[in-house]
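> Predicted model follows, preceded by the sequence.
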Amino acid sequence: MHTEILDYEADGLAMQSHLYLDGEWSDRRPGVLVFPEAFGLGEHARSRAERLAELGYVTLACDLHGEGRVHDDLEAVMGLIGPLQKDPERTRARARGGLEALLGRPEVDAGRIAAIGYCFGGTMALELARSGIGIAGAVGFHSGLATAAPDDAKNISGKVLVCIGADDPGIDAAQRAAFEDEMRRGGVDWRMHLYGGVVHSFTNPDAARLGRPEFARYDAGADERSWNEMRAFFDEVFGPIH
C-alpha cells in the first residue's frame, strides 16, 4: 500500500490529507474522496480510505480543519462547524481543495470520481455534489442532510446515497423529509437507507468515547450493511475497475 501526504490550500487553510494507492496499475482508476467526522481527520476516516484503496480505488482521506488537526472537545468542534453549516461555500471550498488534489494524481480517472463522508464529512460530500462540480456519486454515512442552499440540488449531476440511523437524534424524521423533498425538487437520482434502532456515528468503533450512547453509538450490523451498500453503489456509478 502506497501512502503519502498531499499538501494543498483550501478555504485559507493549509490542508494535509492522506493519499492511499494499492499496487501498480497501467490504467487510471476511479478516485474517492473520504471526508471525516466533525472532529477532523482521524483514524476512522483514514482506515476507510485504506480499505477502499485495497478494493482498487485511489483514495484521499481529507483534512477538515487544516494542518491535520483533530479536536477532542465536542463543544469546541461545534463552534468550528457552525460557521461552515451557515456558509455552504466555505464547506464546498474545503471539499474542492481535496478534489483538485486528487485530480492532480496521474493514477486517477478524472471522469470517475466520488466523495464519501461521515457525520459532517457526509455533509461535505453532499455540498460538493450540490456545487455542480460533476462528481459521479456522493455517499453520506450518518451525515447531516440539511443545507443552507437547498435549491442547489438542481446542480447535482451524479447519484446520491445516504445511510442514516433511524433513531439518530441529530438527523430526525423532519430533516430526512426535508432532504427527500430537496432531492425530488432537484431531480436527483438518490436513495436513502435507514437502520432501525441505530443512532449517530454507527460506523465508528470509537463512538463510545464521546460518552453519549443515546446519541452516538457503534453498530456493527449497520456498519457492515452501509459499507456493502456503498460498494454496490460504486459498482453502479463506476462500473468495473479491473
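Alright, I've got the coordinates. Residues are numbered from 1 along each chain as shown.
> Please count neighbours and contacts with C-alpha atoms only from this point.
Noted.
> mind listing what's buried in the strand or helix carrying T3?
Using DSSP states H and E, T3 maps to strand 2-10. For strand 2-10, burial by neighbour count (16 or more other CA atoms under 10 Å) applies to L6, D7, Y8, E9, A10.
> And the residues you listed, which two are furthest apart?
Greatest spatial distance in the buried residues of strand 2-10: L6 and A10, 12.3 Å, computed using CA to CA.
> Just the residues contacting the longest helix anywhere in the chain, thanks.
Longest helix of the chain, by residue count under DSSP state H: helix 220-238. The contact list for helix 220-238, computed with CA atoms under 8 Å, 6 or more residues apart in numbering, reads 30, 112, 136-137, 139, 141, 159, 161, 163, 193, 195, 198, 202-203.
> just the strands in this structure please.
In the chain, the strands defined using DSSP state E lie at 2-10, 13-21, 29-35, 58-61, 108-118, 137-141, 159-165, 190-195.
> Which stretch among those approaches T147 most closely?
Nearest of the strands of the chain (CA to CA): strand 137-141, 13.5 Å.
> Report how many residues lie close to the nearest residue to R191 once chain neighbours are set aside.
Among residues not flanking R191 along the chain, L161 sits closest, at 5.0 Å (CA to CA, 6 or more residues apart in numbering). By other CA atoms under 10 Å, the residues close to L161 number 21.
> One more: G56?
G56: 20 surrounding residues under other CA under 10 Å.
> what's the spacing between it and D7?
23 Å (CA to CA, to the nearest Å).
> Also T147?
28 Å.
> D151 too?
Noted for D151: a distance of 33 Å to D7, by CA to CA.
> One more: V139?
According to CA to CA, V139 and D7 sit 24 Å apart.
> picking that back up, now the strands of the chain as a markdown table including distance to W227?
Shown next, in a markdown table, are the strands of the chain (distance: least, CA to CA, whole Å):
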| stretch | distance to W227 |
| --- | --- |
| strand 2-10 | 22 |
| strand 13-21 | 18 |
| strand 29-35 | 13 |
| strand 58-61 | 15 |
| strand 108-118 | 11 |
| strand 137-141 | 9 |
| strand 159-165 | 9 |
| strand 190-195 | 11 |
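> quick revisit: if you compare the directions of the longest helix of the chain and strand 108-118, what angle comes out?
On the basis of axes from the mean of the first three to the mean of the last three CA atoms, to 10 degrees, helix 220-238 is oriented at 150 degrees to strand 108-118.
> Which parts of helix 220-238 count as buried, going by neighbours?
Those would be A222, D223, S226, W227, E229, M230, F233, F234, V237, F238, for helix 220-238 by 16+ other CA under 10 Å.
> what angle separates it from strand 137-141?
Using the same axes, to 10 degrees: helix 220-238 against strand 137-141 is 170 degrees.
> let's bring in a second one:
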Amino acid sequence: MISKLTPLAAGIALSIAAGHVAAELQTRTVNYTVNGTDFTGYLAWDDNYEGKRPGVLVVHEWWGHNEFARDQAEKLAEAGYTAFALDMYGSGKVTDHPKEAQQFMEEATGDIDALQARFSAAMEQLKKHETVDDDHIAAQGYCFGGAVVLNMARLGMDLDGVVSYHGSLGSPIEPETGDITARIQVYTGGADQMVSAAQVGTFTTNMQEAGADFSVTSFPGVQHSFMNPGADAIAEEYGMPVGYDAEAAKRAWDGTMRFYQQIFDR
C-alpha cells in the first residue's frame, strides 16, 4: 500500500532528502565567566531571517534570569533580532521570593563597576554570535533590568538605544551633557508605587540637562511589573503592589518595535 504525503509533509521530506534543515527559532544556553564568577545567558535567533541583524540584550527583573526573560528574548528573535537574555546575578541565583530578590538586587547594584563589567561581558557574548551585526546593539530591561539599562546609557556605553519597562529611574550616576549617546525609551505605570511621579519628574529633568534623546510614556492607572503576565500571582501571594496589564504591555512592546526600526533604520 502506498500512502500519500500531504503537501506540507512532502515539502519537509524533500528538504530532508536534499540535506536542508527547516528554518526556525533557535536558542542556546551560554555559560560565561566574569571576574571569577559563573553566569548563564540565553541566546535566541530565527533562521527565517537571513544575514546579520541587530542584537538586543534583555536584562531580567529582580527575580533573576528566569523564564520570563528568556520568553522576551524569543519574542525579539521572532521579530528579526538576535537577543541575549543575560544574567546579572550569577548562575543559579534566581528566586520567586521578594526578600531573596531584594538581596540579590542589592548585592548586584552595590558596585557599579562590577555591574558594568557584567553587562559588558554579556554584550560581548551577543556581539560575537554569527548572526549579529555588532555595530547595532540595543538593550531592554524590566524592573531591576530597566534601571540597569538606563545606568549603562548614563555611563555612555556604546548602545544604539535602551528601553526601560517599569524600571527605577533614580540613579547615583550624574551624566554630563554629551555623555549619553544611546537613545532612550521609558515605559512606566501611572499607578506604580515603586516609581513615583516625583521620580519620573527628576529623571526627565536629568535627561534634559544631559542633552539625552529620550521619551517617557506613562500609562494611567497601571501598576509596577505591567509587562509580566506572572505579576498578578506575585501580588496575590505576597501582597505586593504589582499587576500585569495586557493593553499597556502591548502598547509598550509595539512602541519598542517601532523604536528599534527607527534606530536601526530597518
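Received, thanks. This structure is a prediction, so every number in the text was calculated from the model and none was measured.
> returning to that earlier point: just give me the mean distance for the longest helix of structure 1 relative to structure 2.
Here the mean offset of helix 220-238 of structure 1 against structure 2 after fitting is 0.6 Å, by mean CA distance after the TM-score superposition for structure 1.
> Onto which residues of structure 2 does that helix map?
Under the alignment (TM-score structural alignment), helix 220-238 of structure 1 falls on residues 246-264 in structure 2.
> Equivalent analysis for stretch 185-192 of structure 1, please.
Per TM-score structural alignment, the counterpart of stretch 185-192 of structure 1 in structure 2 is residues 209-216.
> who's in contact with the matching stretch?
Against stretch 209-216 of structure 2 from outside (CA under 8 Å, 6+ apart): 175-188, 204, 207.
> Can you find the partner of G122 of structure 1 in structure 2?
For G122 of structure 1, the aligned position in structure 2 is occupied by G146, per TM-score structural alignment.
> From what I see, its match and H166 are in contact.
Yes - G146 of structure 2 lies in contact with H166 (CA atoms under 8 Å); the separation is 6.7 Å.
> Tell me how many other residues crowd P106 of structure 1.
11.
> what's the matching residue for it over in structure 2?
Looking across to structure 2 (by TM-score structural alignment), P106 of structure 1 lines up with E130.
> repeat for V58 of structure 1
That one, V58 of structure 1, aligns with T82 by TM-score structural alignment.
> Next, the distance between the ends of stretch 116-136 of structure 2.
Stretch 116-136 of structure 2 has an end-to-end distance of 19 Å (criterion: CA to CA).
> any idea how far it is from the chain center?
13 Å (CA atoms, centre = their mean, to the nearest Å).
> And stretch 130-146 of structure 2, by the same measure?
Its chain's C-alpha centre and that of stretch 130-146 of structure 2 lie 7 Å apart, by CA atoms, centre = their mean.
> And stretch 175-192 of structure 2, by the same measure?
On CA atoms, centre = their mean, the centre of stretch 175-192 of structure 2 falls 15 Å from the chain's centre.
> Buried residues in it, which are they?
Of all the residues in stretch 175-192 of structure 2, those buried under the rule 16+ other CA under 10 Å are 175, 179-192.
> can you check stretch 120-139 of structure 2 too?
120-123, 125-127, 129, 131-134, 136-139.
> Tell me which two in the residues you listed are the farthest apart.
S120 and T131 (18.8 Å).
> what's the closest non-adjacent residue to the spatially most central residue of structure 2?
Centroid check for structure 2 by CA atoms, centre = their mean gives V58 as the closest residue, at 2.5 Å. Distances taken as CA to CA, 6+ apart put A85 closest to V58 of structure 2, at 4.5 Å, once the chain neighbours are dropped.
> And for structure 1, the residue most distant from the center?
When each C-alpha in structure 1 is compared with the mean C-alpha position (CA atoms, centre = their mean), S26 comes out farthest, at 27.7 Å.
> Aligned counterpart of G158 of structure 1 in structure 2, please.
Match for G158 of structure 1 (TM-score structural alignment): A182.
> wait, the residue nearest to the centre of structure 2 sits on T82?
No - using CA under 8 Å, V58 of structure 2 is not in contact with T82, being 10.6 Å away.
> Mutual contacts of those two, please.
Common neighbours of V58 of structure 2 and T82 (criterion: CA under 8 Å, 6+ apart): A73.
> returning to that earlier point: from the buried residues of helix 220-238 of structure 1, which is closest to D73 of structure 1?
Using CA to CA, the buried residues of helix 220-238 of structure 1 come closest to D73 of structure 1 at D223, 24.3 Å.
> Roughly how far does the closest one sit from M230 of structure 1?
11 Å.
> Tell me which residue of structure 2 matches up with A49 of structure 1.
Per TM-score structural alignment, A49 of structure 1 is aligned with A73.
> What's the local residue count around that match?
Counted with other CA under 10 Å, A73 of structure 2 comes out at 27.
> quick one, what contacts it?
Taking CA under 8 Å, 6+ apart, we find A73 of structure 2 in contact with Y42, L43, A44, V58, T82, A83, F84, A85.
> Counting neighbours, which of these comes out on top?
F84 (34 neighbours).
> Quick one: map E75 of structure 1 onto structure 2.
Under the alignment (TM-score structural alignment), E75 of structure 1 maps onto K99.
> ok, now how distant is that match from H60 of structure 2?
Counting by CA to CA, the gap from K99 of structure 2 to H60 of structure 2 is 17 Å.
> Tell me which of those two has more neighbours.
Set K99 of structure 2 next to H60 and count neighbours by other CA under 10 Å: H60 wins out with 27 against 11.
> Not counting its neighbours along the chain, what's nearest the aligned partner of the more buried one in structure 1?
Aligned counterpart of H60 of structure 2 in structure 1: P36 (TM-score structural alignment). Distances taken as CA to CA, 6+ apart put G121 closest to P36 of structure 1, at 4.7 Å, once the chain neighbours are dropped.
> Go ahead and confirm that neighbour touches A38.
Yes - with contact defined as CA under 8 Å, G121 of structure 1 reaches A38; the gap is 6.8 Å.
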